[in-house]
Structures are given as C-alpha cells and as structure tokens.
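K.L.:
With the input below, show me the fold.
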Amino acid sequence: MSLRRALADCVELAGADGGGLTLVGRGGTTVPVCASDESSDRLGELQAALGEGPAVDALDSGGPVLAPDLASTWVRERWPRFTAEALRLGRRAAFGLPIRSGTTILGVLDLYREQPGPMAERACADASTCAEAALAIVAGDGGLSDRHAEVLQAAGVISVQLDVNVGEAMARLRAFAYRRGRSPADVARDVLERRLRFTHRMDDI
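P.N.:
Modelled structure (predicted):
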C-alpha cells in the first residue's frame, strides 16, 4: 500500500474532507510527509512554518486537539494566522491526532472538514490506527516523497552552514520560505543546488 493510499483511508475513516501526516524526526524536527490534497498540504506546511495549529498543539500536548469550528473565537485567538488561511481555503473544522508507539510520539495526523462539527470518538480512534500504518510505510520502505526528502537534506546542509542543530535549521528554512511566499521544497532545492547559502547575517530569518 502506498503512503497516499493509506492517508486517503485515514481521511475516509474519519469522514473528513482532507488530511495530512507529519513525522517527528531526530531532535524533535517535524516534517509534513504527505497530504491528501493541495489545501491540506498548504496547511501542513503552514503549521510547520508558523508553529501554530492543531498538529503543533497535538505534538506539544501529546493528546488530540479538536477544533470543530475554526470560526469560533477561541480558535481564532489561539491560531490566528493558521485559522485565517484554513478558512480562506474552505476548511471549517480541524483535528490533530498524535500517533504513538508506546510512549513515543511518532507523528501527527491532521484532518480537515469543509463543514463545522465534532468528530466522533470512534472515528478519531479508527483514523489514528490507520495513521500508524501509514507512518510504518514511511519508516519501512521509502514512503518519504522526494520533495520532503530534499527539505530534510537541505536542513542538514543549513545546519552545517550555521552551526546549529537540524531542528533549528529546519525552522530557519521554513521561515525563509514563508516570508518570501515560496514553498520549503523550492528553497531546499536552491540550497542543494548551491544557489542559496544561509548565513547569520540574513536579517529576516
């Protein structure tokens, strides 16, 4: 089974309209590895760049984060930039479900709906179980896409250039991409092809 097919099954089990998977790597680095559609991909990358959203909170808390109505006041106040973009993309509910192996959090499953409303407890459990299988594909046989692999590789290069850990390098790459309206994959390609070198003097990173 492909990673995208496994994710599609997660989305279907949850009765959602879209979803994404984020993997936790060494040093706590988070990498969105797959999305069911363009909007979910955008929201996964945005959460990683901004450090806000249901996936971020699910990883921090270790528990599910459920936002059945993204237009509600508490959600807008907690994740102002994420919520604005999600609503612009037609998403009205978002859910972040941590994926565990024992006590270790392997990643998080993001689920999105076009209509507000809660997600049933059984649907959450079924989707999480399915997501565990999806992350096993990533760990087992190269489920990580070329695009996301390039981002990880570029973060390694940046960590050497700046003498920082890979997690910090990843954060700087994402911030650079976000502030220029580019995708992390595009910036990563520039780094790997030596068109861009990160320095501490880059004042907007």
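K.L.:
switch to C-alpha atoms for all contacts and neighbour counts from now on
P.N.:
OK.
K.L.:
any idea how far residue 130 is from the closest residue to residue 154 other than its chain neighbours?
P.N.:
Using Cα to Cα, 6 or more residues apart in numbering and skipping the chain neighbours, the partner closest in space to residue 154 is residue 188 (5.1 Å). According to Cα to Cα, to the nearest Å, residue 188 stands 30 Å off from residue 130.
K.L.:
Let me know the helix or strand that the residue nearest to residue 154 is in.
P.N.:
helix 184-192 (DSSP states H and E).
K.L.:
quick one on the thing from earlier: residue 188 and residue 130: which has the busier surroundings?
P.N.:
Using other Cα atoms under 10 Å as the criterion, residue 188 and residue 130 rank with residue 188 on top: 28 against 20.
K.L.:
Was I right to think the more buried one contacts residue 158?
P.N.:
No. Counting by Cα atoms under 8 Å, residue 188 stays clear of residue 158, with 9.4 Å between them.
K.L.:
tell me, what's touching those two both at once?
P.N.:
Both residue 188 and residue 158 are contacted by residue 173, under the criterion Cα atoms under 8 Å, 6 or more residues apart in numbering.
K.L.:
what ranges do the strands span in this structure?
P.N.:
Counting by DSSP state E, the chain has strands at residues 18-24, 30-35, 65-67, 93-101, 104-113.
K.L.:
looking at those strands, which is closest to residue 78?
P.N.:
strand 65-67 (10.7 Å; Cα to Cα).
K.L.:
residues making contact with the closest one?
P.N.:
Contacts for strand 65-67 (Cα under 8 Å, 6+ apart): 54-55, 57-58, 75, 93-97, 118.
K.L.:
give me the number of residues near residue 11?
P.N.:
The local packing of residue 11 (other Cα under 10 Å) involves 25 other residues.
K.L.:
Against residue 112, how distant is it?
P.N.:
9 Å.
K.L.:
Could you also give me the structure for this second sequence? I'd like to compare it with the first:
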Amino acid sequence: MTADEMRAARLVAEAAAGAAPEELPRRLCGAACEGLGADGATLSLLTDTPSRQLLAASDSTALLLEEVQFTVLEGPCISAAASGEPVIVDDLDHEPTPWPLFGANMREKLPQVKAVYAFPVYFGDYVLGTMDLLALRPRALPEDAVRQAPEVADAVAAALLPARRQLLSGMEAPAWEPTEDIRAHWFDTHRAVGMVASHKEISPEDALALMRARAFRTGRTLADITADILGQPRNESGL
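P.N.:
Sure thing, here's the model as predicted:
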C-alpha cells in the first residue's frame, strides 16, 4: 500500500500512542471511524463463545448493533470471527443476508443502519475478535477503505497487545471507559451465565442459550437479561 493508503492504520496507531489506558479501546474505535469513513465502530473479542467480550463501542447505535448480534448469535461479526475473513454487507435494505434473526432485529431496532462491515482481529495466527463498522447509508465504504480495513484491524490488535493477558483471562473487567458498558457486556455477563449454570446444573453454553432465548422472547437485549439475573434472587431469575 502507498503512504496515503496507510493513513487509516496510521491514525489508529497515533490514537493509541496518545491514549490514557482507560480510554484506549474507545479511541481506537474513533480513529477507525475517522480513517475509514464509517459512522460507528465496535471492538469485541471471542465473539462466538460464552466468553465474548465487548471492548468498546463508539456510540449507542454501535453498542446496540453488538447487542443484537450477540443476542441472536448471528450476523456479520459472528461470521467474521468464525471464518477469519471480512464480511461486507453494503445494503441491508436490499441485499439478502444469511442471518434471518439478525436481519429482522436490525429492521426493528436499527432501521437507520444501512451497511455493516466486519473485519477479523488477529493476535498472531488466531482470530480473537472483530472490528465492526456501521454506516447510515448504503455502500458507504469505497473499495479503497475496505482494502485498508484489515490493516486498521492489525493496528488495533497491535495497540491492544499489551493488554492481551488480561483480555484472554476474563477474570476481571478492565478499567476501560465507559465503565458501565464494559462491565455489562463483559464481566457481568460471565457472572450471570455462571449463576444460571449453577442454579440449573447445566453447562455455561446451555445457560447462555437460555438467556438468549429469554432476550429473544421478550424483545430485550442480553445485557438487560444479565442485569435482571444479577439483581434478583436466583429462584426469581425467570429462566
């Protein structure tokens, strides 16, 4: 790539270099949006497992995009994490997608989002998450931006490398901002899954499936269900 084509990755590296530790993931999202011309971005790890971890979301729309995908367990970021390949949805209104639950939820909850772009984030040879970009207009990212996006994802991974051990242990939520969002979409979900698994004497995967089913049945997010479980006695969780 030329120096101009590396601009987006350079913006991410510069944002990381000047960031306070608690601001790092959110600043990475902002730099990715600026460099690639997206309207929102999220970063998440281990997207297709009970240990899924939200690292940052640029705004409430991006956060809801992640909530939809993790609740229904399908969508561009799930596919990108599983395949290790970029997933491009240029026009949600007119392009058929292989994710019926994702499509229905997007039309209901985020009709303003017209395009979604998911790129795997690699640590070495392993895909451990995704960078999701959203746009409020179809075909928002030109070909050169899509071509640059994997380099941006690599720059994101490099910026997060010092926190790799903490990310993979999942033992405690980091002090990243906004704190409430990080806890609700990381550490608190793990706790709720563990409580349901213990109470029902089932596996964490089955516990998470029960929580997802309740979210889907009630039209709420998995974060809402998590808050219910953690705020109630175990026999009143509704699962």
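K.L.:
what's the TM between chain one and chain two?
P.N.:
In this superposition the chains share a TM-score of 0.81, using TM-score structural alignment, normalised by the length of the first structure; 199 aligned residues with a Cα RMSD of 2.9 Å.
K.L.:
can you list the strands of the first structure in TSV and add mean neighbour count?
P.N.:
Putting these into TSV (neighbours: other Cα atoms under 10 Å) gives the following:
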stretch	mean neighbour count
strand 18-24	25
strand 30-35	24
strand 65-67	21
strand 93-101	24
strand 104-113	25
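K.L.:
Which stretch among those approaches residue 197 of the first structure most closely?
P.N.:
strand 30-35 (21.2 Å).
K.L.:
Return the residue of the first structure aligned against residue 91 of the second structure.
P.N.:
Residue 91 of the second structure maps onto residue 69 in the first structure, with residues paired by TM-score structural alignment.
K.L.:
residue contacts, that match?
P.N.:
Counting by Cα under 8 Å, 6+ apart, residue 69 of the first structure touches 75, 92-94, 116-117.
K.L.:
measure it to residue 90 of the first structure for me?
P.N.:
12 Å.
K.L.:
Tell me which residues touch the most centrally placed residue in the second structure, please.
P.N.:
The residue lying closest to the centre of the second structure (Cα atoms, centre = their mean) is residue 44, at 3.9 Å. Applying Cα under 8 Å, 6+ apart, we find residue 44 of the second structure in contact with 52-56, 129-131.
K.L.:
can these go into JSON lines with extra columns for distance to residue 158 of the second structure?
P.N.:
Formatted as JSON lines, the contacts of residue 44 of the second structure follow (distance: Cα to Cα, whole Å):
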{"residue": "52", "distance to residue 158 of the second structure": "20"}
{"residue": "53", "distance to residue 158 of the second structure": "18"}
{"residue": "54", "distance to residue 158 of the second structure": "17"}
{"residue": "55", "distance to residue 158 of the second structure": "14"}
{"residue": "56", "distance to residue 158 of the second structure": "16"}
{"residue": "129", "distance to residue 158 of the second structure": "13"}
{"residue": "130", "distance to residue 158 of the second structure": "14"}
{"residue": "131", "distance to residue 158 of the second structure": "13"}
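K.L.:
Nearest to residue 29 of the second structure, out of those: which one, please.
P.N.:
residue 56 (7.1 Å).
K.L.:
my read: that closest one touches residue 42, true?
P.N.:
Yes. Using Cα under 8 Å, residue 56 of the second structure makes contact with residue 42 at a distance of 5.5 Å.
K.L.:
Give the residues shared as contacts by these two.
P.N.:
With Cα under 8 Å, 6+ apart, residue 56 of the second structure and residue 42 have common neighbours residue 29.
K.L.:
State whether residue 147 of the first structure and residue 187 are indeed in contact, as I suppose.
P.N.:
No. If you go by Cα under 8 Å, residue 147 of the first structure and residue 187 don't touch, sitting 11.0 Å apart.
K.L.:
Of those two, which one has the most company?
P.N.:
Ranked by neighbour count (other Cα under 10 Å), residue 147 of the first structure and residue 187 place residue 187 first, with 22 against 14.
K.L.:
The closest residue in space to the more buried one that isn't next to it in sequence: neighbour count?
P.N.:
Computed as Cα to Cα, 6+ apart, the closest residue to residue 187 of the first structure that is not its neighbour in sequence is residue 177, at 6.3 Å. The number of residues packed around residue 177 of the first structure, counting by other Cα under 10 Å, is 19.
K.L.:
Helices along the first structure, start to end?
P.N.:
Using DSSP state H, the helices of the first structure run over residues 3-14, 38-50, 54-61, 73-78, 80-88, 121-141, 146-162, 166-179, 184-192.
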